[in-house]
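Novice: requesting a structural model of the entry that follows:
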Amino acid sequence: MTESQSTTDADDERLDAETQRTAVRERYGRIAEESDSCCDETASCCDGTAAGTDSRSEASTQRGYSADDLDAVAGDANLNLGCGNPTAIASLAAGDTVLDLGSGGGFDCFLAAREVGPDGHVIGVDMTPEMVEKARGNVAANDADNVEFRLGEIEHLPVADESVDVILSNCVVNLSPDKSRVFREAYRVLRPGGRVAISDVVLTADLPTDLRADPESVAGCVAGAASIPALESMLTDAGFVDVAIEPKSDSDEFIREWDDALDLSEYIVAATVEAERPGPEVTS
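Specialist: Next up is the predicted model:
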């Protein structure tokens, strides 16, 4: 079996799609409800020690956010559930329409709203009702009239065709049981010339069998990760060009903290994922 075959969403050793979705929805619904102090200690997509303000800020800095980023967003939007800072690679411009896949408490959406300004628009999509409720509550705290949150699955986006300039996502695509469909949907909603700027985890070595079939491991941003060749193939098959996936060598610093018994940095690494939908053809 080749590497790309062993790391696609069709892997027979992985959970079925409905079990995956249930595990993810329950986990992040629980986190949303218990997030008065970042997240519960069982959430491996964030540092379990990050309950206090100082440690929460340190965890966010490890993932690529600046002190200005942290100061700019009010409320409890920052749940430290990501593995990077997609807004840092998105090159957002005033007036852009931005879509965040798996928007959680809304932190990246509010950062994007600063960049696109009052003439821009930011849409967050999340499949967890509790997260959408939390994010909507943070809109008023951030006086963000140009941000909205919609309930929906990233495999079936509640977004019109060719209506978005930039798609963000932060450690969420790995949670999907059908990543190929996620990228096809991303292509559908992007305008010609639009682009994706994603932070996610990618697989660097085959996971132990017990992890691949563990609902908590899937929901914890581990067992659902795909390899770089598999992701490149999915994006290309969806129609994207200029695909670039770059691992972050320093991500082992926080990935090691996701499991007390196993060094997960031996199997996964955080990475940036960028690609473009081809622009309109120019006719003479």
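
Novice: please make it C-alpha for all contacts and neighbour counts, starting now.
Specialist: Noted.

Novice: quick check: Asp242 touching Glu276?
Specialist: Yes - the pair formed by Asp242 and Glu276 meets the contact definition of C-alpha atoms under 8 Å, at 6.1 Å.

Novice: give me the more crowded residue out of these two.
Specialist: Glu276 (23 against 13; other C-alpha atoms under 10 Å).

Novice: got the contact list for the more buried one?
Specialist: The contact partners of Glu276, by C-alpha atoms under 8 Å, 6 or more residues apart in numbering, come to 193-196, 240-243.

Novice: helix, strand, or coil at the spatially closest residue to it that is not a sequence neighbour?
Specialist: For Glu276, ignoring the flanking residues on the chain, the nearest one in space by C-alpha to C-alpha, 6 or more residues apart in numbering is Arg195 at 4.1 Å. Following DSSP: H, G, I helix; E, B strand; the rest coil, we place Arg195 in the strand state.

Novice: what's the burial count for Arg195?
Specialist: The burial count assigned to Arg195 is 26, neighbours taken as other C-alpha under 10 Å.

Novice: PyMOL command to pick out the buried ones of the contacts of Glu276?
Specialist: PyMOL command restricting the contacts of Glu276 to the buried ones, with burial defined by 16 or more other C-alpha atoms under 10 Å:
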select buried, resi 194+195+196+240+241+243
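
Novice: which one of the contacts of Glu276 is nearest Asp143?
Specialist: Val196 (26.1 Å; C-alpha to C-alpha).

Novice: mind listing what the closest one touches?
Specialist: Val196 makes contacts with 90, 166-168, 186, 273-276, as judged by C-alpha under 8 Å, 6+ apart.

Novice: swap in Cys83?
Specialist: Contacts of Cys83 by C-alpha under 8 Å, 6+ apart are 45, 63, 170-171, 199-201, 251, 270.

Novice: before we go on, could you also do this sequence so I can check it against the first one:
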Amino acid sequence: MTTQHPEEIVRRHYAQVARTRSSCCTDACGCGADYSEAALAALPEEARLGLGCGNPLALAKWTALRGATVLDLGAGAGRDCLLAAQQVGPEGRVIGIDLTPEMVALACENARKMGVTNVTFLEGDIAALPLPDASVDVVLSNCVINLVPDKARVFAEAFRVLRPGGLLLVADLVRQGALPEAWLDDPEAYARCLTGTIPEADYLTAIEAAGFVVEYVERSAGTGPVVSLQVRARRSP
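Specialist: Next up is the predicted model:
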């Protein structure tokens, strides 16, 4: 893998995405997420950047989110946070954490355009969350955890900030075969969510090792070395 520090690769790449309002989508990424056209139409155009690989909020369809406190790990331009804000209602709260200051600024701008007041965006490290223990009801993340070298730490932090019975809703990319040699020394391949991936079994093991009970898993039927994975897990009451 490239010798450049992963955090700097990610910060530099997504700062450019925020400045240019461009998608980072690739064929391998599979950004064709399961969002309704009506839901996306209500968002500012800049919030609809193709930065995800699924729809983690759809994993909560059996759970009422009204009044919940939701945390988004790697909020990007704010798409999932703004959609979650509609579901939690005025009595709920949404917090978005992102490593890149330019993305935080863009997400705040998108919230202002929508007049959304129950969302807060913070710059921070999702492996060291700036939140107290047992302070949120739902943690979601969309194609971000693969970008963090210490994935076990991210899941441990998610477990820490969740209240007992809280949900972890994740859409991410995992590998199902050997990666092309050309990707391994390419920082763009890391930033585009490819070379930071780990096998599905290792990913699920890391979630369970943090203390979660995995309730639901769905993977894409892709044929390449990287595929999308949707996971719903729960912190035991």
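
Novice: keep only those of the contacts of Val196 of the first structure that are in strands.
Specialist: The strands, defined by DSSP state E, take in 166-168, 273-276 from these.

Novice: helices of the second structure, residue ranges please.
Specialist: Taking DSSP state H, the helices of the second structure run over residues 6-20, 37-41, 79-88, 101-114, 151-161, 181-184, 187-191, 200-209.

Novice: figure out which of the ones you listed is closest to Thr69 of the second structure.
Specialist: helix 79-88 (7.5 Å).

Novice: which residues in the first structure does that closest one match up with?
Specialist: Against the first structure, the aligned range for helix 79-88 of the second structure is residues 107-116 (TM-score structural alignment).

Novice: average distance between that stretch and the second structure?
Specialist: Stretch 107-116 of the first structure, aligned to the second structure and superposed, deviates on average by 0.5 Å (mean C-alpha distance after the TM-score superposition for the first structure).

Novice: how many neighbours does the aligned partner of Leu229 of the second structure in the first structure have?
Specialist: Mapped onto the first structure by TM-score structural alignment, Leu229 of the second structure lines up with Ala271. If you count neighbours by other C-alpha under 10 Å, Ala271 of the first structure ends up with 23.

Novice: do you know how far the closest residue to Ala271 of the first structure other than its chain neighbours is from Leu203 of the first structure?
Specialist: Nearest residue to Ala271 of the first structure, sequence neighbours excluded (C-alpha to C-alpha, 6+ apart): Pro247, at 4.0 Å. Separation of Pro247 of the first structure from Leu203 of the first structure (C-alpha to C-alpha, to the nearest Å): 10 Å.

Novice: for the two, indicate the residue with more neighbours.
Specialist: Taking neighbours as other C-alpha under 10 Å, Pro247 of the first structure and Leu203 compare with Leu203 leading, 25 against 18.

Novice: what does the more buried one align to in the second structure?
Specialist: By TM-score structural alignment, Leu203 of the first structure lines up with Arg175 in the second structure.

Novice: surely that match touches Pro225?
Specialist: Yes - counting by C-alpha under 8 Å, Pro225 is a contact partner of Arg175 of the second structure at 5.4 Å.

Novice: on that earlier part again, got the contact list for the match of Leu203 of the first structure?
Specialist: Residues near Arg175 of the second structure by C-alpha under 8 Å, 6+ apart: 197-200, 225-227.

Novice: counterpart of Gly165 of the second structure over in the first structure?
Specialist: Counting by TM-score structural alignment, Gly165 of the second structure lines up with Gly193 in the first structure.

Novice: in space, what's closest to that match - neighbours in sequence excluded?
Specialist: Using C-alpha to C-alpha, 6+ apart and skipping residues adjacent in sequence, the residue nearest Gly193 of the first structure is Gly279, 3.9 Å away.

Novice: count of neighbours near the one you found?
Specialist: For Gly279 of the first structure, the count of nearby residues is 10 (other C-alpha under 10 Å).

Novice: any idea how far Val98 of the first structure is from it?
Specialist: 17 Å.

Novice: quick one on the thing from earlier: JSON lines for the helices of the second structure, including mean neighbour count?
Specialist: Below are the helices of the second structure laid out as JSON lines (neighbours: other C-alpha atoms under 10 Å):
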{"stretch": "helix 6-20", "mean neighbour count": "17"}
{"stretch": "helix 37-41", "mean neighbour count": "11"}
{"stretch": "helix 79-88", "mean neighbour count": "23"}
{"stretch": "helix 101-114", "mean neighbour count": "20"}
{"stretch": "helix 151-161", "mean neighbour count": "22"}
{"stretch": "helix 181-184", "mean neighbour count": "12"}
{"stretch": "helix 187-191", "mean neighbour count": "20"}
{"stretch": "helix 200-209", "mean neighbour count": "17"}
